[in-house]
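Student: need the 3D shape of this:
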Amino acid sequence: MKDGPNIIGIAALIGDHARAEVLTALMSGMALTATELADIAGVTKQTISAHLAKLVDAGLLAVEAQGRHRYFRLADDDVAQLLESLMNVAFRTGAVRLRSSPREPALRKARVCYDHLAGELGVLVYERLLAHGAFIPDADGLRLTGAGSAMIKAIGVDTAAAAGTRRAFCRTCLDWSERRHHLAGALGDALLARFEEIGWAKRSLDSRVVAFSDAGEQDLRLWLA
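Tutor: So this is what the prediction gives:
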């Protein structure tokens, strides 16, 4: 059968080594320049320009000009969700890097998954909120209960503002390292932003690691208790 969208072109774009490195790097949620992405992918500036043009044309990346620089980021949440799903399949089938990064333990503990918290602590947040009755199943994924809203507002998150965005408000995302779910969507984004705002955690500038201070992790666990 030849019905429906053709995935061959998108699969070929993602399957290239340099472009896969670019897409993975942009899962940090940060916008990066072509020069930065060339260094990450290990190719020349001329080569990365051709790769980036293809990714933008395909709708996988968005680009924004600021002064003399052009910044590239993932086009939207759908692209991030696709990449996280591919990471899960790769991890499950044993397609891991031959050399583990020194950051590997830190990545497994807490990292950015596009714009929300993943890793051990991301899973902890979702599972403890679930245990407190914060969510119930919904046609669109999850619905925040009154108890959940009160608990999340207690740390200063504006749930109404998060719910007012055009994207999915509250959904789960399968965590590749924990093989359990963490919280995604606009609410997951708002929670991670709040963790940073109140000083519990800080994103690394050169990786996807989210570093919680000892006091910040203690406060996180107390909030979830």
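Student: contacts, neighbours, all on C-alpha from now
Tutor: Will do.
Student: residues touching residue 13, list them.
Tutor: By C-alpha atoms under 8 Å, 6 or more residues apart in numbering, the residues touching residue 13 are 19, 54-55.
Student: name the residues of the helix or strand where it lies that are buried.
Tutor: Using DSSP states H and E, residue 13 maps to helix 8-15. By 16 or more other C-alpha atoms under 10 Å, the buried positions in helix 8-15 come out as 13-14.
Student: if we look at the biggest helix by length in the chain, which residues are touching it?
Tutor: Taking DSSP state H as the criterion, the chain has its longest helix at helix 77-92. Identification of contacts with helix 77-92 by C-alpha under 8 Å, 6+ apart yields 23-24, 27, 60, 74, 96, 113-114, 167, 173-177, 179.
Student: who wins for neighbours among those residues?
Tutor: Comparing the contacts of helix 77-92 on neighbour count, residue 113 comes out first with 28 neighbours (neighbours: other C-alpha atoms under 10 Å).
Student: now show me the structure for the sequence below, then we'll compare the two:
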Amino acid sequence: MVSISAIAQTASLMGDLARASMLIALMDGRALTATELARIASIAPQTASGHLGRLVDAGLVVRESQGRHRYHRLASPAVAHMIESIMALTTDQDTPHAPLRSAVPVTGPRDKALRYARTCYDHLAGQLAVEMTDSLIKSGRIELSSEGGALTDEGDRFLRSLGVDLDAARHRASSRGTRRVFCRPCLDWSERRLHIGGALGAAICQCYLDNGWIRRAAESRAVSVTPHGQQAIRELFPHDGPY
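Tutor: All right, here's what the predicted structure looks like:
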């Protein structure tokens, strides 16, 4: 049961300018570090950490660790809907019709090729990998969240039709002495959203290489998409924007 005190606590958290700035910055779905959010809110990183701790305790934000880094994202779509509702009810008194803006941090490598498509260990990463993952999720072929991932029956059939060796991937994941997970979420360094990792991610990457859809760049983790690959990806992985 929702209590009046809980409503008041949530409202007070949103009422702070620094915390509101950080929450709005997270509305695009990316996960950001405390340092990045501190820059957005124009406060010290230590102060930002304190604010984020309160937002995490209140269930508005979740904290995820990946390697040496800790990232923060909105806890659920319900939190995003709440922020959107508040934004819809508020207007700037000086410029009533001006859209609400928040500084957008640049994340990941500055090199455009690396930002677009690269390898992360042995699987695909970057904008291309995230958009293809989004397409697989939207089509119901994969289920992926920060807690884990699973390939659906439809996804199994679809990826096999592309030539992805799922049997070998499952064998690697189930072999003794390996810690490899078959399908796991990997938080993308530049996009700060999830792409597919684990043995499945590696098998997909190898399939794309074998199909001639992508090529590795010399002395770089960047990969280039071939003309044949561009056509195939557009047809097989539809999404809202251009690849």
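Student: on that earlier part again, let's see which of the contacts of helix 77-92 of structure 1 end up in helices.
Tutor: Mapping these onto helices (DSSP H) picks out 23-24.
Student: now the strands: where do they sit in structure 1?
Tutor: Remark: strands assigned in structure 1 by DSSP state E are 32-33, 61-66, 69-74, 111-113, 116-118, 135-138, 141-144, 171-174, 181-184, 201-203, 210-212.
Student: nearest to residue 163 of structure 1, out of those?
Tutor: Residue 163 of structure 1 lies closest, by C-alpha to C-alpha, to one member of those: strand 141-144, at 9.9 Å.
Student: how far off centre is the closest one?
Tutor: 19 Å (C-alpha atoms, centre = their mean, to the nearest Å).
Student: read off where that strand ends up in structure 2.
Tutor: The aligned range for strand 141-144 of structure 1 in structure 2 is 148-151, by TM-score structural alignment.
Student: same check on stretch 51-58 of structure 1?
Tutor: Mapped onto structure 2 using TM-score structural alignment, stretch 51-58 of structure 1 spans no residues at all.
Student: ok, and for that stretch, which residues are buried?
Tutor: Buried residues in stretch 51-58 of structure 1 (16+ other C-alpha under 10 Å): 51-52, 55-56.
Student: same question for stretch 133-147 of structure 1.
Tutor: By neighbour count on 16+ other C-alpha under 10 Å, the buried set for stretch 133-147 of structure 1 is 134-135, 142-144.
Student: quick check, nearest of these to residue 10 of structure 1?
Tutor: residue 142 (29.0 Å).
Student: quick one: residues contacting that closest one.
Tutor: Contacts of residue 142 of structure 1 (C-alpha under 8 Å, 6+ apart): 135-136, 170-172.
Student: now for the buried residues of stretch 51-58 of structure 1, which pair is the farthest apart?
Tutor: 51 and 56 (8.8 Å).
Student: quick check, central residue of structure 2?
Tutor: Structure 2 has residue 193 as the residue nearest its centroid, 0.8 Å off, counting by C-alpha atoms, centre = their mean.
Student: counterpart of that residue in structure 1?
Tutor: Matched by TM-score structural alignment, residue 193 of structure 2 corresponds to residue 180 in structure 1.
Student: quick one: the residue nearest to the centre of structure 2 from residue 133 of structure 2, how far?
Tutor: Using C-alpha to C-alpha, to the nearest Å, one gets 10 Å for the distance from residue 193 of structure 2 to residue 133 of structure 2.
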